[in-house]
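Novice: Kindly return the folded structure for what I paste below:
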Amino acid sequence: MPRFSVIVPVHKVQAYLHACLDSVLGQSYRDIEVIAVDDRSPDGCGAILDGYAARDERVRVLHLPENVGLGRARNAGMPLATGDYLLFLDSDDTLTPGALRALADRLDETGDPDVLVFDYARTYWWGGTRRNALARVLAENGDGTFTAAERPEILDLLMVVWNKIYRRDFVEREGFSFPPGYYEDTPWTFPVLLSAERVATLDRICLYYRQRRRGSILSTTSRKHFDVHEQYARVFRFVDARPALAHWRPFLHAKMGEHCLDILSKPDRLPPSDKAEFFRRTADMFRTYRPDGAQVPAELRVLEGGYAGYVLRRRAERTGRELVRRARQAHTTAAARAAAVRSSPRRPLDPELAVYSAFSHRGVLGDPAAIHRAARDIAPHIRGVWVLADEERAAGLPPDTEYVLLDSPGYRRVTGRATYFVNNVNWSGALVKRPGSVHIHTHRGTPLKFMGADLLGKPGARQGFDVPQMLRRADRWDHSLVANRHSELVWERAYPCHFASLRSGSPRNDVLALAGPDSGREVRARLGVPEGDTVVLYAPTRRDYRRDGLVERIDLVRFAADLGEGRTLVVRLHPSLADGPARGLGLAELHRRGVLVDATDEPEAQDVLLAADVLVTDYSSIMFDYANLDRPIVVYADDWDAFRASRGAYLDITAEAPGHVARSYRELAWLFDSGTWRDEEADRLRSAFRERYCEFDDGRAAERVVRALMLGEPVPAHSPDPARLPAQAAGRGRLAPS
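Specialist: Okay, here's the model as predicted:
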């Protein structure tokens, strides 16, 4: 008996069917059966299914003699299922890598619940990916099992069949089945969740929900949308037959009204001539099923009136939205004019005012933060003010940190008067550089991939980048900080603007250049790393040959297991991936289960680097920072040719690597299993790399910037390489036991 029976109804999806089946059959977890139901598809789906069945004994195909629709096709597949759990997969959707293993592990962890609800992400025909907006509900309900009555927020999730798996004997005992018609998921999902005695959640994206360019069948214009009324009638009949569920009637009554009004509000659902009839039927049902004494939410009271009143309300809402849009547009224009007036040269610059920002106003971070700290010590007369995107960013700021919010009156005041501007990202195009102001651009690391004007020859990497606008903003730079001669040459070519390069070193790396034996101990404790473990940090970068930038290069569960006892895998995603679907594709769940440590949310990358004994990365510039610690680095370059072709690279990192290069997972695992990752050749490669790319990082970079660019003093000379100072070298090169 398999663990999972995956039921796939199939109709007119020949272009997507291979991807769907491959995503199931290619899973590392193989204890499954696939029941594919050919719903009399008129295209080549039947033959495709037969081909898969001939090649894989786990596939069973049922050819229906006539087209019965999605719900009844699922019904036809259920009697053939022998698995412990049922998973209904639409044939144009796909499972994410590792999904079935994650589901199986979660079932074991929660003791085989009746229903397990998992997360999904929408994937769009143009290449975009968007995670379920209510994913927090899954995370908040992640402990143990519960009933819908105990956690009613579970019913706020999308009421579909395919974001859940169901214990087969529970489904058979309750006699659940799908009705014919549109919205067939409604009379399945509500009864299932209301009846389940044990529900569990998995905060992991297990399914990609394909958004076709022409939409799904529910986005077509048809009278079949009237089916929604009968589907809700079925739900109410189910509840009426079970007195213990009677308390759910007010909730279901409101859900029905919301759902029907949502259908009516869509311009492409119903023929215009049918909208009044749809409204009347909805209003009739709303009155029929209204529980005694139930309060009607304000937004649903329109159903207590006539269709004419509904039309007037919709027009008023559209008019109101347009007025709000125009008001915002007028406000923006007025604010821009006011900012121009405030930045008039008639207001003198304040020689003791500096404005800082980092990573698009995310907080006190990176090089700007290091410079700010140095300025407070060396030039305390210079007032430093940070620009933050919103109040949420202010939480946890260092004590006595002054800040303003972007585009606020305070922001306009300080940017209109400041002399010094320090940023690692370009300032907004609306900020006018005044004569006498000093703009210091810190960059965000040593460049490996193409930047600035060099992107003009890489159209695939320019998504979201307006290179001419980028260069116009860079025209405001007075000084560009560099950590090595390589960076100096690249920045002057990539940004052909009027700035002077300062061989300062990277201020954020001062903490790495001066690290001692215990520098990372506090961070390791905060991350929960067991005492004495070797910390293996995996820090991948984004890919430009994927619109969302995410390419899963390593099976993290396998890697963590292959590292073995005494080694802790820590993962830090690229900042551009931190808030996207990447976290939902298993990383958050693996962190919760203790398989690895997700350090993506650690504010400072340098803290994570201090905690690591070895870095595994692909083409992230973080390797240039980490080299300051003189600890082993492994480059995982399994898609180097694709990366270089899509983005471009200033050096061949496989030929000038800071350590051993693995071109496959097998090679990567061998490097750690054999101990080769830290052999003499690794030391030799790292030494040559550090000599070239850590050239100006001596622990005094921030001081050098403040003295040279704010106080006008001579540029302090570079100290000898700290790696050659015995006391410090011993600390930086220290490795925990492996």
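Novice: Every contact and neighbour count from this point should use C-alpha atoms.
Specialist: OK.
Novice: So for stretch 305-314, what gets flagged as buried?
Specialist: Residues Tyr307, Tyr310 are the ones in stretch 305-314 that count as buried (16 or more other CA atoms under 10 Å).
Novice: what's the answer for stretch 207-221, then?
Specialist: So for stretch 207-221, counting by 16+ other CA under 10 Å, buried means Leu207, Tyr208, Tyr209, Arg210, Gln211.
Novice: Span of it from start to end?
Specialist: Stretch 207-221 stretches 27 Å from its first residue to its last (CA to CA, to the nearest Å).
Novice: what comes into contact with it?
Specialist: 92-96, 99, 119-125, 163, 182, 225, 268-271 (CA atoms under 8 Å, 6 or more residues apart in numbering).
Novice: Show me which of those residues are buried.
Specialist: Among those, those buried by neighbour count (16+ other CA under 10 Å) are 92-96, 99, 119-123, 163, 182, 225, 269-270.
Novice: Farthest-apart pair in the residues you listed, please.
Specialist: The largest separation in these, counting by CA to CA, is between Ala99 and Leu270 at 36.8 Å.
Novice: to compare against the first, here's another:
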Amino acid sequence: MNKLVTIIIPIYKKEDTLASCLETVINQSYRDIEVILINDCSPDRCLEICNSYSLKYEFIKIIDLKENHGVSYARNQGLAIASGGYITFIDADDAVDAHYVRDMVKKIGEADILMTSIYRDYDGDVLEMTRYEAIDYIYRKDGYEGGVVGKLFRKEVAIENEFPVDIKIGEDAYYLFNCIQKSNKCIYYKKQLYHVRQSKYNSGNWMPFEKIYDTVRLLDYIIRKTNDTFGRCPQSAYEALFERSINVFMRSRYKDVPNEKKKRIRENIINYYKRFGIKGLPARYAISGITYLLFPTAYANVIYRIYIRS
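Specialist: Have a look, this model is predicted:
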């Protein structure tokens, strides 16, 4: 097995964090790596920073896109030229431990996908999971792990799938889900090796409703495909759909939501209560769901005002 690890980093408006991110990458204890930087026509100093590192380190490659296409297109360009037997994704505003790559390669064994903890540190155990268990785990309340960062993919699985360019929020969850569907074995390494940070620019802020609604569309797709494959779907995915349906109104005024989408959101909330009741739901979501069903306009407008002031 080719033990070269390809690290794919899409870049757009990250000049404030890019250099510190790359420092954690070039200082990896595991040296058999190639780093692909995709500059998505960033208008700041990102390309200049990329060039300064590529001049120093021959394992760094740069793809300089002449038009801005979005993170999905950028990651797909990285996948297209990846040489490694394994692939991992890092965001340009995040950081990784010095042994990030080494520990993942050491632990992955015969699995197609290794997932690490992103938001909290555990005991370092390794859990072998079926595909169904992996889908459940990435949506569990004890730490949402549904993106592509903090994971190691065997190349054959990684390149068999593409990031969807028509989904602006949740594209990484779509990709991860399809990789899990194509995998033979997944494992979860309960160790925090990847650290999520926040840059000044966040591509998820202030998007039109239809882009925000992508998260609801995505979970509808995942639940449908999981039911088709396994004849059932874990409660965690339904709960994620419930929460995303509620959270749509954090970034949308009620009047901006099309009537058919309001109907769909209402159905998602009612269907969850019918299927599972309120047991296990965080109190804020249980209360929010009931309040929305009773007073949708007032609830949505109040939540939106609170969000835009925060």
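Novice: Next, the TM-score between them, please.
Specialist: TM-score of the superposed chains, computed with TM-score structural alignment, normalised by the length of structure 2, equals 0.78; 287 aligned residues with a CA RMSD of 3.5 Å.
Novice: coming back round to it: which of the buried residues of stretch 207-221 of structure 1 fall within helices?
Specialist: Among the buried residues of stretch 207-221 of structure 1, no residue falls in helices (DSSP state H).
Novice: Mean per-residue distance, the longest strand belonging to structure 1 versus structure 2.
Specialist: Criterion DSSP state E: the longest strand present in structure 1 is strand 199-211. Strand 199-211 of structure 1, aligned to structure 2 and superposed, deviates on average by 1.5 Å (mean CA distance after the TM-score superposition for structure 1).
Novice: Identify the residues contacting Val597 of structure 1.
Specialist: Val597 of structure 1 is in contact with Leu527, Gly528, Thr568, Leu569, Val570, Val571, Leu590, His591, counting by CA under 8 Å, 6+ apart.
Novice: doesn't the last one fall inside a helix?
Specialist: Pointing back at His591 of structure 1 there. Yes. Assessed by DSSP: H, G, I helix; E, B strand; the rest coil, His591 of structure 1 belongs to a helix.
Novice: I'd say it and Asp598 touch.
Specialist: Yes. Counting by CA atoms under 8 Å, Asp598 is a contact partner of His591 of structure 1 at 5.7 Å.
Novice: Do a quick rundown of the strands in the stretch 1-150 of structure 1.
Specialist: Assigned by DSSP state E, counting those that start in this stretch, the strands in the stretch 1-150 of structure 1 fall at 4-10, 32-38, 59-63, 85-88, 94-95, 115-124, 129-131.
Novice: Now those strands in CSV, please, with extra columns for distance to Thr282 of structure 1.
Specialist: Output for the strands of the stretch 1-150 of structure 1, formatted as CSV (distance: least, CA to CA, whole Å):
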stretch, distance to Thr282 of structure 1
strand 4-10, 30
strand 32-38, 34
strand 59-63, 37
strand 85-88, 30
strand 94-95, 35
strand 115-124, 29
strand 129-131, 31
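Novice: Identify whichever of the ones you listed lies nearest to Val137 of structure 1.
Specialist: For the strands of the stretch 1-150 of structure 1, proximity to Val137 of structure 1 was assessed by CA to CA; strand 115-124 is nearest, at 9.8 Å.
Novice: between that closest one and strand 199-211, how many degrees?
Specialist: 20 degrees (axes from the mean of the first three to the mean of the last three CA atoms, to 10 degrees).
Novice: From the contact counts, what lies against strand 115-124 of structure 1?
Specialist: Contacts defined by 3 or more CA pairs under 8 Å, 6 or more residues apart in numbering; DSSP states H and E place strand 115-124 of structure 1 against strand 129-131, helix 135-140, strand 164-167, strand 199-211.
Novice: which SS state does the residue lying closest to Phe176 of structure 1 once chain neighbours are set aside fall under?
Specialist: Distances taken as CA to CA, 6 or more residues apart in numbering place Trp188 nearest to Phe176 of structure 1, at 6.8 Å, with adjacent residues excluded. Using three-state DSSP, the structure places Trp188 of structure 1 in helix.
Novice: What is the burial count for the aligned residue in structure 2 for Trp188 of structure 1?
Specialist: Taking TM-score structural alignment, Trp188 of structure 1 has Tyr175 as its aligned residue in structure 2. Neighbour count for Tyr175 of structure 2, taken as other CA atoms under 10 Å: 20.
Novice: mind listing the helices for structure 2?
Specialist: Under the criterion DSSP H, helices of structure 2 are mapped to 18-26, 46-56, 71-81, 100-108, 131-138, 155-158, 171-182, 209-212, 214-230, 235-247, 259-276, 283-294, 296-309.
Novice: and these as JSON lines, adding distance to Glu34 of structure 2?
Specialist: Below are the helices of structure 2 laid out as JSON lines (distance: least, CA to CA, whole Å):
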{"stretch": "helix 18-26", "distance to Glu34 of structure 2": "10"}
{"stretch": "helix 46-56", "distance to Glu34 of structure 2": "11"}
{"stretch": "helix 71-81", "distance to Glu34 of structure 2": "11"}
{"stretch": "helix 100-108", "distance to Glu34 of structure 2": "11"}
{"stretch": "helix 131-138", "distance to Glu34 of structure 2": "27"}
{"stretch": "helix 155-158", "distance to Glu34 of structure 2": "13"}
{"stretch": "helix 171-182", "distance to Glu34 of structure 2": "21"}
{"stretch": "helix 209-212", "distance to Glu34 of structure 2": "33"}
{"stretch": "helix 214-230", "distance to Glu34 of structure 2": "31"}
{"stretch": "helix 235-247", "distance to Glu34 of structure 2": "35"}
{"stretch": "helix 259-276", "distance to Glu34 of structure 2": "43"}
{"stretch": "helix 283-294", "distance to Glu34 of structure 2": "43"}
{"stretch": "helix 296-309", "distance to Glu34 of structure 2": "40"}
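Novice: mind checking which of the ones you listed is nearest Asp121 of structure 2?
Specialist: Nearest of the helices of structure 2 to Asp121 of structure 2, taken as CA to CA: helix 100-108 at 13.6 Å.
Novice: Which elements pack onto that closest one?
Specialist: Secondary-structure packing of helix 100-108 of structure 2 (3+ CA pairs under 8 Å, 6+ apart): strand 113-117, strand 151-154.
Novice: can you redo those strands as a markdown table with distance to Ile11 of structure 2?
Specialist: A markdown table is the format used below for those (distance: least, CA to CA, whole Å):
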| stretch | distance to Ile11 of structure 2 |
| --- | --- |
| strand 113-117 | 22 |
| strand 151-154 | 18 |
